[in-house]
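>>> need coordinates for the below:
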Amino acid sequence: MVKIGKIELPAFPLLLAPMEDVSDPPFRAVCKDNGTDLMYTEFISSEGLIRDAIKSRQKLDIFEEERPVGIQIFGGDEEAMAMSAQIVSTVNPDLVDINFGCPVKKVVSKGAGAGVLKDIDLMVRLTEAVVRGTNLPVTVKTRLGWDHDSLNILEVAERLQDVGIQALSIHGRTRAQMYKGHADWTLIGKVKENPRIKIPIFGNGDIDSPEKAVEYKNRYGVDGLMIGRAAIGYPWIFREIKHFEKTGEYLAPPTIQERIDVIKKHLTQSMKWKGDTLGILEMRRHYANYLKGFPSVKEFRNILVNLKTYPEIEEVLDKMIVRYDGFIPDRIMASYPEGNEPSCSI
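I've put the predicted structure just below:
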């Protein structure tokens, strides 16, 4: 069992990474169904919460069936971070998480996210402010360092533990790498090996298959894994990893019926949360990833993204069940044009 404060997780938990415009309640619902042990909201600006920005406030929506669930905040001002921690606590999540890893320019330029990796003393002060601002467990997500000349994660882990965080998730890239190249887990393993570190350490970066998940668990000794982009359009990755870890065998991939059932649930949850019109509109960006690998699927996608009512969409989805009955596509990770990756899928 892995514990974060009073939160009890399985012996090797799988976490869903917070991703801007992806890990909203509808997406979290289908990931929870498929075995996610701990989830987080999309990251929320501390300044946005304080000035009552509508989008920031909506990201505070959490539901009982999601638990345990954490709310992630980011910012570069101590007072604002403390105040936002207080605001977050009022909606009663299970924990508060701090984002010190988002590499996108609009966040870093404000001295937040991975921008704080340039100033470890500030990172410590911001963390202390959040710990003081809430009675909930506080956790942190970050990267190895700003660049390869400042790989300071070993110092960061110790100092953040000393000021009260109760778990640390580490993405195996620097800010300078953004999402390019391969994640380097060597330093993640060294953090876990450090006898001073008593809190759970979760590894993140490039986990896209059951065999890699188990290999990295055994090689680096982490307490659990955080998965981001590999879950987009493929929430089944969580159940597949758990099955492989337990049995050493691959779980049968989802059938077309299972895929369409998940699309329908994601869509209905989106409509329930955002209203029919906006829920249908926002679901359009998910179809391509759910349907990757199916032959000649573009014709269906082109129809789906133009439909405006649930019955129309359901009719097309049901036709796909007939068209692709028995076909199992290769596992393909969600892909994005360079520079347009989901923000902070760390």
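
>>> make it CA atoms for all contacts and neighbour counts henceforth
Will do.

>>> list the buried residues for the top helix by length along the chain?
With DSSP state H applied, the helix covering the greatest number of residues in the chain is identified as helix 256-274. Of all the residues in helix 256-274, those buried under the rule 16 or more other Cα atoms under 10 Å are 256-257, 259-260, 262-271, 274.

>>> what is that helix packed up against?
For helix 256-274, the packing partners by 3 or more Cα pairs under 8 Å, 6 or more residues apart in numbering; DSSP states H and E come out as helix 25-33, helix 276-290, helix 310-323.

>>> what would these look like in TSV with mean neighbour count and distance to N152?
Compiled in TSV, the helices and strands packed on helix 256-274 are given as follows (neighbours: other Cα atoms under 10 Å; distance: least, Cα to Cα, whole Å):
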stretch	mean neighbour count	distance to N152
helix 25-33	22	32
helix 276-290	17	35
helix 310-323	14	49
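
>>> tell me where this protein has helices.
Counting by DSSP H, the chain has helices at residues 25-33, 46-50, 54-58, 78-89, 105-108, 120-133, 153-162, 186-193, 210-220, 237-247, 256-274, 276-290, 298-304, 310-323.

>>> ok, and for the fifth one, which residues are buried?
So the one you mean is helix 105-108. Applying a neighbour-count criterion of 16+ other Cα under 10 Å, the buried positions in helix 105-108 are V107, V108.

>>> ok, and what's touching that helix?
C102, G113, A114, G115, V116 (Cα atoms under 8 Å, 6 or more residues apart in numbering).

>>> tell me which of the residues you listed is nearest to R301?
Distance ranking of these against R301, using Cα to Cα, places C102 first at 30.9 Å.

>>> residues near that closest one, how many?
Using other Cα atoms under 10 Å, C102 has 26 other residues around it.

>>> I'd like the structure of this one too, to check against the first:
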Amino acid sequence: MSLQIGPYQFKHNLVLAPMAGITDAVYRQLCRDKGADYTLAEMVASKKQLWDSKKSSTRHASLTDPEPRAVQLIGTDATELAEAAAWQVSQGAQIIDLNMGCPAKKVCNVAAGSALMAMPDKVEEIFQTVVAAVNVPVTVKIRTGSDDSTKNALQIALLAEQCGLQAVTIHGRTRAAKFSGEAEYQTIKEVKQALSIPVIANGDICTPEQADFVLEYTLADGIMLGRATQGYPWIFREINHYLNSGNHLEKPSLEEFAATVKQHISGLHRLYGEDLGLKIARKHLGWYAQHLPDGKQLRRQFNQLQQADLQLDIVYDFFAELGYSKIGIAQQKQK
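Alright, predicted model coming up:
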């Protein structure tokens, strides 16, 4: 099964979720290399005064990114979002995604993100205004509703289709649930049955088997992976292989694992500069370390380092001392 959004046809139907502070250009490229055909950048605030901020500058569309270049916007004012969308397109964005799924308190307190699910009139205004402002596909990510008593994903998704959006992604939890409990897929299935535009399923998809189940149960056009990719971008490759063959793919070799970690860390140093890059590298190394023997010790030592070059040195030394038998044991435990 393939996925198509507007004019963009993807070979596979696996999407990297936009995650604040994580899915920068370096991470998106890594996930593309490992089998994600479509990746979204971190969400960007729609407020004009923030477009040129240091943080936002790393989140805009980059002409060096593989196509299609997708940017996610978050905000509450329709005109503001439309202006931001038009500006992002002028900078090279080829798909605009609207964030109506983030459950973070600081986002919902200003009626943005998933808080908008409770305001369908405002949502409709945003959809109409943004679609009219750009000549590229507009998509949206939503949740199932505000809480268990007010699940209105179908209402919002139908508005999206009626207003000209070209895909809807649904996280299988309500705003109130945040990331607790288990995602449910019945709501996603109901939305898919009602819409003619692509529907992408999201939430708790961490294994090839779960990916297969979600696609078969919901009949969604694609699935979006988020937290499962942290420290293990190979999940895309493994799911693609399983969906195509029904068989499991071998885990990454020691050499590939080492090369990926080093590529990621050095890329962060280049993107953010050494001072900020080494701080951001710590969280990513922590996620990689969960898949390695003696990973806790590596993480502790890594987090104490104050120089970017020393971070790379310790990674080189760690993998140089690690044998195939140990990496094999770690992979068996992961299963």
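
>>> returning to what we had before: and the helices of structure 1 as JSON lines, adding distance to M19 of structure 1?
Putting these into JSON lines (distance: least, Cα to Cα, whole Å) gives the following:
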{"stretch": "helix 25-33", "distance to M19 of structure 1": "10"}
{"stretch": "helix 46-50", "distance to M19 of structure 1": "16"}
{"stretch": "helix 54-58", "distance to M19 of structure 1": "14"}
{"stretch": "helix 78-89", "distance to M19 of structure 1": "18"}
{"stretch": "helix 105-108", "distance to M19 of structure 1": "14"}
{"stretch": "helix 120-133", "distance to M19 of structure 1": "21"}
{"stretch": "helix 153-162", "distance to M19 of structure 1": "22"}
{"stretch": "helix 186-193", "distance to M19 of structure 1": "21"}
{"stretch": "helix 210-220", "distance to M19 of structure 1": "20"}
{"stretch": "helix 237-247", "distance to M19 of structure 1": "16"}
{"stretch": "helix 256-274", "distance to M19 of structure 1": "16"}
{"stretch": "helix 276-290", "distance to M19 of structure 1": "14"}
{"stretch": "helix 298-304", "distance to M19 of structure 1": "23"}
{"stretch": "helix 310-323", "distance to M19 of structure 1": "26"}
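
>>> how about the ones you listed, which one is nearest F202 of structure 1?
In this view, the helices of structure 1 are compared for proximity to F202 of structure 1 by Cα to Cα, and helix 186-193 is the closest at 8.4 Å.

>>> that closest one vs structure 2, average distance?
Once the two are superposed, helix 186-193 of structure 1 sits an average of 0.9 Å from its aligned residues in structure 2 (mean Cα distance after the TM-score superposition for structure 1).

>>> list the buried residues of that helix.
Applying a neighbour-count criterion of 16+ other Cα under 10 Å, one finds L187, I188, G189, V191, K192 buried in helix 186-193 of structure 1.

>>> do the same with stretch 191-209 of structure 2
In stretch 191-209 of structure 2, residues buried by neighbour count (16+ other Cα under 10 Å) are 191-192, 195, 197-208.

>>> and it, end to end?
Using Cα to Cα, to the nearest Å, the end-to-end distance of stretch 191-209 of structure 2 comes out at 22 Å.

>>> tell me how far M83 of structure 1 lies from L126 of structure 1.
If you measure M83 of structure 1 against L126 of structure 1 using Cα to Cα, the figure is 11 Å.

>>> these two: which is more packed in?
The residue with the greater number of neighbours, taking M83 of structure 1 and L126 and applying other Cα under 10 Å, is L126; the counts read 23 against 20.

>>> could you give the number of residues near the nearest residue to the more buried one once chain neighbours are set aside?
For L126 of structure 1, ignoring the flanking residues on the chain, the nearest one in space by Cα to Cα, 6 or more residues apart in numbering is E78 at 5.0 Å. Other residues lying near E78 of structure 1 total 19 when counted by other Cα under 10 Å.

>>> in contact with N247 of structure 2, which residues?
Listed by Cα under 8 Å, 6+ apart, the contact partners of N247 of structure 2 are H241.

>>> for K198 of structure 1, see how far away the counterpart of it in structure 1 is.
The criterion is TM-score structural alignment: under it, N247 of structure 2 has E249 as its aligned partner in structure 1. As defined by Cα to Cα, E249 of structure 1 lies at a distance of 32 Å from K198 of structure 1.

>>> what does F244 of structure 1 give?
Distance, F244 of structure 1 to K198 of structure 1, by Cα to Cα: 28 Å.

>>> got it, and F12 of structure 1?
In this structure, F12 of structure 1 and K198 of structure 1 are separated by 16 Å, where distance is defined by Cα to Cα.

>>> give me the neighbour count for the closest residue to K3 of structure 1 other than its chain neighbours.
Closest residue to K3 of structure 1 in three dimensions, ignoring its sequence neighbours and counting by Cα to Cα, 6+ apart: L9, at 6.1 Å. Residues within reach of L9 of structure 1, counting by other Cα under 10 Å, total 16.
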